[in-house]
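**Student:** mind looking at a prediction? Sequence and model below.
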Amino acid sequence: MRTIFKTLALLLFTHLTFAQRIQLGARGGASWSTMTKFDLIENITPTFRLMPSGTGAIFADFAITDKFSVRPELAYIQKGFLVKESLSMGGADFLGINIPVGGTLAFKTNYYEIPVLAKFKLGNPNAPHAYLLAGPSVGYMGNAKAVIKVLGIFPISPSVSTDFFHRFEFSGVGGLGVDFPVGNGNIFIEGRYQHGFSRVLDIPMIQLPVRNRSLGVSAGFSFPIGYRE
């Protein structure tokens, strides 16, 4: 019986100690994305501009040491680009979408991602401090859509076939942030850059080197599981 109590006490102590080194959290903010440029058709080479959108995630932060932790996330981000130039006479066709004369295009894809990031704290972890983030991310494209404005006035939202795309994407994430300890938890702000390594488009017989690029700024909070003294 004494052995059983000792075992249960050890398990409880281990659980509480380890739990104090796990934090759960959430973040949300804005992102700006684009794709690497390519020639659409012979006479149309528009500039891909940054498209503003939103992003958010929930995460767990597993502390390995006082200054190093691993943060897996479940994230949502919208990627794409803007084409603001008016197109040439006769319009154009892009990924099965007819773009009218004088139309501008916002092209959007919705991704659900799992980044696994290493977090390196700079400075005293018990005071406001900066940190670095870096690691890989795997994403799945849920759907795609386009918003076209004719002469900058009339919005049109044609459907976009996902047959043109690779649904899975592998990318790298790097970031810099600042943690502000508040009680047992933290609030933070951070900036990120995400670099896509996988090709976005899947067009037969054409290997277009089109990849996602995005910048993001977000704020969030985290809190520990268990209790701290």
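**Tutor:** Happy to help now that I have it.
**Student:** please make it C-alpha for all contacts and neighbour counts, starting now.
**Tutor:** Will do.
**Student:** can you verify my assumption that K84 contacts G102?
**Tutor:** No: counting by C-alpha atoms under 8 Å, K84 does not reach G102; the two are 9.6 Å apart.
**Student:** let me know the secondary structure of the residue nearest to the spatial centre of the chain.
**Tutor:** Nearest residue to the geometric centre of the chain (C-alpha atoms, centre = their mean): I77, 4.8 Å. With DSSP: H, G, I helix; E, B strand; the rest coil as the basis, I77 sits in strand.
**Student:** before we move on, what about I114?
**Tutor:** I114 - assigned by three-state DSSP - is strand.
**Student:** coming back round to it: which ones are touching the residue nearest to the centre of the chain?
**Tutor:** Going by C-alpha atoms under 8 Å, 6 or more residues apart in numbering, I77 touches S31, S53, G54, T55, G56, N110, Y111, Y112, E113.
**Student:** please name the nearest non-neighbouring residue to the first one.
**Tutor:** Spatially, and ignoring its direct neighbours in sequence, S31 is nearest to G216 (4.1 Å; C-alpha to C-alpha, 6 or more residues apart in numbering).
**Student:** show me what contacts the one you found?
**Tutor:** Per C-alpha under 8 Å, 6+ apart, neighbours of G216: G29, A30, S31, W32, T55, G191, R192, Y193.
**Student:** gap between it and V116?
**Tutor:** As for G216, its distance to V116 is 17 Å (criterion: C-alpha to C-alpha, to the nearest Å).
**Student:** where exactly do the helices run in this protein?
**Tutor:** 2-19 (DSSP state H).
**Student:** and the residue nearest to S31, how close does it get to K149?
**Tutor:** Distance of G216 to K149, given as C-alpha to C-alpha: 26 Å.
**Student:** now F94, nearest residue through space, not along the chain?
**Tutor:** Among residues not flanking F94 along the chain, L40 sits closest, at 7.0 Å (C-alpha to C-alpha, 6+ apart).
**Student:** putting a second one here so we can go through both:
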Amino acid sequence: MKRFFSCLALSFFVAAISSTAFAQVQVGFRGGANFGIVSTPSVLDGLSSTIKPSPGFTGALFLEVPLSDRISFRPELAYVQKGFMVRESFDLNLSVINLPIGASVAYQSQDLEVPLLLKFNLTDGAVQPYFIAGPAVSYAVNGRIRTRGTGLFRTQPIDIDLNYGGALNRWDISGVVGAGLAFDAGAGKVFGEVRYQHGFSRQVQVPVLNLNVRNRGVAVSLGYSFPIGN
């Protein structure tokens, strides 16, 4: 798996080195928010806890290498905050009044990611709608579990660092699909983009228990790209 990740990263830099051989190669950056969540394992079906998206930052540097008039290869080197949030709440009956009591638990990981995408431009002109699709591989550099009390009073968060290895998987292979709209802006392009990421790697490996926990996420980004080379 590590060799696979290294090959993906190497392809990004090989494309960068050879980019001057292509006309209208674009280099760019994007930044925005990722709303991470996970698939719900069946063991939680009978519980009242609610799994909700965990918002976090995402950003990337990328190249856009034309393969034809409408199709480009877009390797990225990205940072993504993934995770999910679990909320539990109930009322404490004190006869005279019901006190709302609850807690939230957020799992958050800081991932380095290499998406290898194809970009399909639908039209030419000053405004260009497009689609993107392709695989991605990511590595969780670190992670934490953040807990806090909610309800009538909101407590200060308590953070617990995660130890990867064993039950927790650092690696994640996923598929990415998305759509965007680019606008001419001087020599470059300004764009807005929405993408969905569907993880295929099981994130929790526990003997006996079948915990089908896989990453999911929706990211919204704004960015800018400009031509380099000839």
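**Tutor:** Perfect, I can see it now. All values derive from a computational prediction rather than experimental measurement.
**Student:** circling back to that earlier point, just the contacts of G216 of structure 1 now: which is nearest G177 of structure 1?
**Tutor:** Taking C-alpha to C-alpha as the measure, G177 of structure 1 lies nearest G191 of the contacts of G216 of structure 1, at 6.2 Å.
**Student:** and the aligned partner of G199 of structure 2 in structure 1, what does it touch?
**Tutor:** Aligned by TM-score structural alignment, G199 of structure 2 pairs with G196 of structure 1. Applying C-alpha under 8 Å, 6+ apart to G196 of structure 1 gives the contacts E169, F170, S171, G172, R211, N212, R213.
**Student:** A185 of structure 2 pairs with which position in structure 1?
**Tutor:** Counting by TM-score structural alignment, A185 of structure 2 corresponds to V182 in structure 1.
**Student:** what sits against that match?
**Tutor:** Contacts of V182 of structure 1 (C-alpha under 8 Å, 6+ apart): none.
**Student:** gap between it and A60 of structure 1?
**Tutor:** The gap separating V182 of structure 1 from A60 of structure 1 is 18 Å, by C-alpha to C-alpha.
**Student:** got it, and G102 of structure 1?
**Tutor:** From G102 of structure 1 over to A60 of structure 1 the distance is 47 Å, taken as C-alpha to C-alpha.
**Student:** please apply the same query to I77 of structure 1.
**Tutor:** Taking C-alpha to C-alpha, one finds I77 of structure 1 at 18 Å from A60 of structure 1.
**Student:** map the residue nearest to the centre of structure 1 across to structure 2 for me.
**Tutor:** Using TM-score structural alignment, I77 of structure 1 lines up with V80 in structure 2.
**Student:** state the number of residues packed around R3 of structure 2.
**Tutor:** Using other C-alpha atoms under 10 Å, R3 of structure 2 has 8 other residues around it.
**Student:** just to be sure, it is in a helix?
**Tutor:** Yes: checked against three-state DSSP, R3 of structure 2 lies within a helix.
**Student:** mean per-residue distance, the longest strand along structure 1 to structure 2?
**Tutor:** Identified as the longest strand of structure 1 according to DSSP state E is strand 129-150. Here strand 129-150 of structure 1, set against structure 2 after superposition, deviates by a mean of 0.8 Å using mean C-alpha distance after the TM-score superposition for structure 1.
**Student:** so which elements touch that strand?
**Tutor:** Strand 129-150 of structure 1 makes packing contacts with strand 103-122, strand 154-156, strand 168-182 when contacts are defined by 3 or more C-alpha pairs under 8 Å, 6 or more residues apart in numbering; DSSP states H and E.
**Student:** give me every residue that touches F90 of structure 2.
**Tutor:** The contact partners of F90 of structure 2, taken as C-alpha under 8 Å, 6+ apart, are P100, I101, G102.
**Student:** residue in structure 2 paired with V210 of structure 1?
**Tutor:** Alignment note (TM-score structural alignment): V210 of structure 1 maps to V213 of structure 2.
**Student:** sorry, slip of the keys, the one I care about is A57 of structure 1.
**Tutor:** Applying TM-score structural alignment, one finds that A57 of structure 1 aligns to A60 in structure 2.
**Student:** and the residue lying closest to that match once chain neighbours are set aside, how many neighbours?
**Tutor:** Distances taken as C-alpha to C-alpha, 6+ apart place A78 nearest to A60 of structure 2, at 4.0 Å, with adjacent residues excluded. Neighbour count for A78 of structure 2, taken as other C-alpha under 10 Å: 19.
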